[in-house]
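Asks: Provided below for reference: sequence and predicted model.
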Amino acid sequence: MKDNVAEEHLYLAFSHQYRDSIFPLHTSISLFLLSYCDCKLFKVFLVPTGEDVGDQCVTKNLAGDLEVQLISRCQLPVVVQSCSLPAVFVKDDKFCRAGLSVVLRHIIQKTFEADPSKKDVLELLGFKKTCLKACAEVSQWTRLCEISIPLAVERFLTASPEHCQTIPPDILLFERKLGEPVRVHNDDKIRRQKLQQQKAGAKAAVPVLGEEATEELKPGEVHEHPPSSLELSVAFSKLLAQEAPDAINREAPHIRRTKTSDLPLLDHVFAEGLYFTVADLVLLPCIHQFLVSSKKQGKSLVDLPLISSWYRRVQEVPGVKKAAGKCNMELLQLPELMSAPEERLQDSASVPDELEEDNEDSHFIGGPRPTMTKLMVI
């Protein structure tokens, strides 16, 4: 760290160690992001929530190559003592950043400022750098990633066997989100590319189908047999800083004339849509612990085909396996699961609607960063 840059301290709560994670999960998530970004700009402290805590296994086994120190809560700066951890505090200052999303976004921004060549790290903030920017009080998505899923997994891991037979509703809600159509900037162009790929795949499949199968095709029906999905091509070309192939970029005249309403919808590749963001890094340690526990209990993951696919796909992102290795996180190799659309709809229907509604404040007026005046009941 440069001498002219103020030293920043990162304070993380520590309740206990379970398998390959430090709890609460907010701490494991923070350490995982630091490892993924290869960020050593912060002096990291673990703040025990109990009295008797040993540091020999924590600081060496689960914190990767980071230097981590234990500190009691009474030793924290006064401003940090009144905050919920994780929190970042600038030494010899009176300013503190607290809350998981705020801290993670700050880590990403500081990493990029220190090394502007790490553009892949800055891309974690998503389109217009807004990923997890809205606070959990007004954003259903931020609340799901930052609060609901980490808490649901922690409760699942500590519940008695008879109380953990069912999948937590918040996990099912994430499965449901992964099944929703993706909306991204300039998605019209990508959807036209997908239509062209589908039609090209259908033409290539005609000789294999045979005469009888060809006659059964209805007008406008397209058999989808692409070598790989366009969504995957777009997502990973961005991760690898590559341009999409020219053959995909060109659009035939009949593709350009197709109405927007007739274009195929885009499928999720990662948590927020097509692109890998900090939301994926938040959810991975949580879903990993849930999957490990489910596997040990012999539970089937047939009801979570989209989460299983997402979990496998995230492992393919450059740097994820390396970060997991630093944190001694042994990622699972899951088999590919398939379920019929009817089954997915039935699974989604089992998610209580109030999970999607209880985070909305009917009295809220304004944008993603509300003031106290806007939150007041009129």
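Replies: Nice, thanks for sending it over.

Asks: from here on, contacts and neighbour counts on C-alpha atoms
Replies: Noted.

Asks: Distance of the most centrally placed residue in the chain relative to residue 62?
Replies: Residue closest to the average C-alpha location in the chain (C-alpha atoms, centre = their mean): residue 280, at 1.9 Å. Look at residue 280 and residue 62: by C-alpha to C-alpha, to the nearest Å, they are 20 Å apart.

Asks: Residue 206 against residue 214, yeah?
Replies: Yes. Contact criterion C-alpha atoms under 8 Å: residue 206 and residue 214 qualify, at 6.8 Å.

Asks: here's the one I want to compare it with:
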Amino acid sequence: MSLTRTLVYISGRRNNAGTQILLPLPSAAVLFLIHYCDCNLFELVFVDEETTASECVSVSFAALLATKHTFTDKHSCPHRCDLPVVCDDPVIRSGLCSSLRCLIKKCHANNPKKNLHDLLGFRGGSLKACAEVSGWTKLCEIELPSSITSLISTIRSKEIKTKEATIEDIATKEKQLQESGKSKTDQNEETEKEMQNEVALPEDLMKLEWHFNKPPSVHNDDKIKRALLCQIKQEVEAITDPKEFRFTRDIPRSHCLSRFRIRKPKQPNEVKLDVQNPEILQNADNSNNNEVRVSSGVVSAGENFLQRDASTRDGVCDLSMEDLTNFVSSLTIHEIDFVHLYSEGTDITVADLILFTYLYFLLQSINFDMVLIREHLPRISQWFSHMITLPEVRRAAVSTQFDLNRFSESRKDSAILFHVPEWIKPPDHDEMELSRRLRGKYRAIKPDITKALDKIKSGNIEVELGCHPRKDQVQLDWESFPARVDPGRDLPKKRHQRKCQQLENLATAVLAIHRPGDIIVDFCSGGGHLGIVIAYLLPDCKVYLVENNEDSLLRARSRIEDLNLQNVTIFQCNQDYFHEKFTLGVCLHACGVATDMVLKQCIENEAQFVICPCCYGGIQDTHFITYPRSQHFKNVGIEYKEFLTLGHVADQTEFNMALEEQGKYCMNLVDTDRSLYAREHGYRTSLCSLKPLSCTPKNNLIIGQRDS
């Protein structure tokens, strides 16, 4: 029986000679991870996106010999989403992080004994949040690929210029220096300086370097430290000779190494104990078994008590048995530090494999000169040096045709010098730039609110309210629907009622304005509540669910399969990665900027829309969305800060609040700006309210139609 492989679309193409594959860094990361997982479940489809050679790195064609692969062009690619794309019918996953997480899960399900799910980190959260929320995902998926690609391109161009310098050019320069009367030493220094090319390190790379300098965040750290101390004390109790004090168990999973540092002051000299490479075999948060097992490691330390033999991972203790026992028995968890061994803490994750790929090609561009990297990126250098000692990483690197034999610990004759621009400064506070967090919302004060509302009044901006296409007839007969169409009959009665009311307002608006055969996109679809209702009511239309949260989409997928809906496709991706054509866009409570991203995509596709906004205080300028949106608001002179003030007040719409009326007014103003923006692009719009108003405080509905 032939094996059905999952299609993985990545950007890349063969070079003219056919001996190399040219591909962007994210595509190289996908290839490396597939070799790391050592799984034959996938077929790689290289899509020629017509990228230039300067935007690509090269891998030997031999890296594909053990992997089924094909080549196509971007016009033949069946899905219009940002690559990489993984096709897992009916789910289409787009973007580097979502794609790699999917590949890891499939490989783990195929061979659980390899424990590949550990690469997804604590509670499977590594690179799970989208780039708009997680600074860490943004760094791995967007910032570093771009900045390192640019850095490699700069290095290549400078090296080419250096090679083009002829002997006559150098001789001419030396003759000029001789005529100047300078000494031979000064001449040599100036000649060398003239020929060297300084290259600025990008801020994104420095951000990663500073990240490694921070203490790692470890869940249940006290519990893990107690387990480690317990093991150390048990080891000491079981010996009679301090020379026997060592960890000797084998490490069964080399990709899950951890490192701890134990310090204990002791007069007159400080005694410190480094325990390297223990492994947490069991999740400390496991409620079924409170024991945390720690196995295998190396005991090492400084002068006069323990020495490490790197080749055997054994230790030799110079302390007496009494001193060793006293020392170990006095240790507490407060004297244990976790070492930032891997990018997300003490265990290797998928983020390390991505970053390893990026750094390998950066090192390749400077002829594998580790000394040059170490001068400005010592912590990244230390991390990379550790990574190439891991057997699974080395095996995957060899399979991907990475050259691990050329790394040099001595300075090479390189024409490239790195430097850090003066404007790039490390953060002067302990803010976690790479944490999974949302930006803080703008907070307006009362004078700002008064100023913004006065400008609205002086500019004669008025809220024009319309009505729902079905007027008051927005109810659906939920009792006649199959149970899985219902958003959740197991919800509390009042909450279930409100959810049904929200859905039927949008669904009936879609029923009123749709055309037969429409392609309808439910943006920010969550668990697919709205999209599934629409798909059930309109079987002749295609429905796409677009959502980044994989847990929500799994729930949606289960409901779609139970209902046997054949007209629904799921896209797990960031909203701006989705580029499919469609004719009608909907969203229920898309937060902040997401509402305007939906509106922008609808306008670009000349698609009709039914939009219910939310989180007005979360609006903020992005690299492709600026506020206010409409030219009318801009002509009146509404500035960005004033518009943010309106959004801040618009969130004060909870029922029975003193500011509810003012909040509703500002909510209408923000949505009037959105409605005017659509009108300026040829739409007929209606700004109305959900019925009844009590179904949600964020009860505005913007409906946009275009003439056929």
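Replies: It's in. Computed from a predicted structure; not experimentally measured.

Asks: Trace the residue nearest to the centre of the first structure over to the second structure, please.
Replies: With TM-score structural alignment as the criterion, residue 280 of the first structure lines up with residue 352 in the second structure.

Asks: right, and the helix or strand after the longest helix along the first structure?
Replies: With secondary structure taken from DSSP state H, the first structure has its longest helix at helix 187-215. The first helix or strand that comes after helix 187-215 of the first structure along the chain, using DSSP states H and E, is helix 230-239.

Asks: And that next one, what's buried?
Replies: 230-236, 238 (16 or more other C-alpha atoms under 10 Å).

Asks: Other residues contacting that helix?
Replies: Outside of helix 230-239 of the first structure, the residues within contact range by C-alpha atoms under 8 Å, 6 or more residues apart in numbering are 120, 193-194, 197, 243-244, 266-269, 274-276, 317-318.

Asks: check which helix or strand covers the counterpart of residue 113 of the first structure in the second structure.
Replies: Alignment note: residue 113 of the first structure maps to residue 109 in the second structure; criterion TM-score structural alignment. Secondary structure from DSSP H and E places residue 109 of the second structure in helix 96-110.

Asks: Can you name every helix or strand that that helix contacts?
Replies: Using 3 or more C-alpha pairs under 8 Å, 6 or more residues apart in numbering; DSSP states H and E as the contact test, the elements touching helix 96-110 of the second structure are helix 25-37, strand 85-88.

Asks: count of neighbours near the spatially closest residue to the match of residue 280 of the first structure that is not a sequence neighbour?
Replies: Leaving out its chain neighbours, the residue that sits closest to residue 352 of the second structure by C-alpha to C-alpha, 6 or more residues apart in numbering is residue 343, at 5.9 Å. Neighbour count of residue 343 of the second structure, defined by other C-alpha atoms under 10 Å: 22.

Asks: if I line the two up, what does residue 343 of the second structure land on in the first structure?
Replies: Residue 343 of the second structure maps onto residue 271 in the first structure, by TM-score structural alignment.

Asks: Make sure that match is actually in contact with residue 178.
Replies: Yes. In this structure, residue 271 of the first structure is within contact of residue 178 by C-alpha under 8 Å, at 6.7 Å.

Asks: give the contact list for the residue nearest to the centre of the first structure.
Replies: By C-alpha under 8 Å, 6+ apart, the neighbours of residue 280 of the first structure are 270-272, 314.

Asks: out of the contacts of helix 230-239 of the first structure, what pair is the most spread apart?
Replies: 120 and 197 (27.6 Å; C-alpha to C-alpha).

Asks: Using ChimeraX, define a selection of the buried residues within the contacts of helix 230-239 of the first structure.
Replies: Per 16+ other C-alpha under 10 Å, the buried members of these correspond to this ChimeraX selection:
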select :120,193,194,197,266,267,268,269,274,275,276
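
Asks: mind listing which of the contacts of helix 230-239 of the first structure are in strands?
Replies: If you go by DSSP state E, those have nothing in strands.

Asks: Select from the contacts of helix 230-239 of the first structure every entry located in helices.
Replies: 120, 193-194, 197.

Asks: Name the nearest of those residues relative to residue 218 of the first structure.
Replies: residue 197 (18.9 Å).

Asks: How much space separates that closest one from residue 363 of the first structure?
Replies: Counting by C-alpha to C-alpha, the gap from residue 197 of the first structure to residue 363 of the first structure is 46 Å.

Asks: for residue 89 of the first structure, same thing?
Replies: From residue 89 of the first structure over to residue 363 of the first structure (counting by C-alpha to C-alpha), the distance is 33 Å.

Asks: and the two? which has more neighbours close in?
Replies: Using other C-alpha under 10 Å, the more surrounded residue of residue 89 of the first structure and residue 363 is residue 89, with 22 against 11.

Asks: what do we get in the second structure for that one?
Replies: That one, residue 89 of the first structure, aligns with residue 87 by TM-score structural alignment.

Asks: Which residue, neighbours along the chain excluded, lies closest to that match?
Replies: Nearest non-adjacent residue to residue 87 of the second structure, counting by C-alpha to C-alpha, 6+ apart: residue 7, 5.5 Å away.

Asks: is it true that the one you found lies in a strand?
Replies: Yes. Assessed with DSSP: H, G, I helix; E, B strand; the rest coil, residue 7 of the second structure lies in a strand.

Asks: List the buried residues for the longest helix of the first structure?
Replies: In helix 187-215 of the first structure, counting by 16+ other C-alpha under 10 Å, buried: 188, 190-202, 205.
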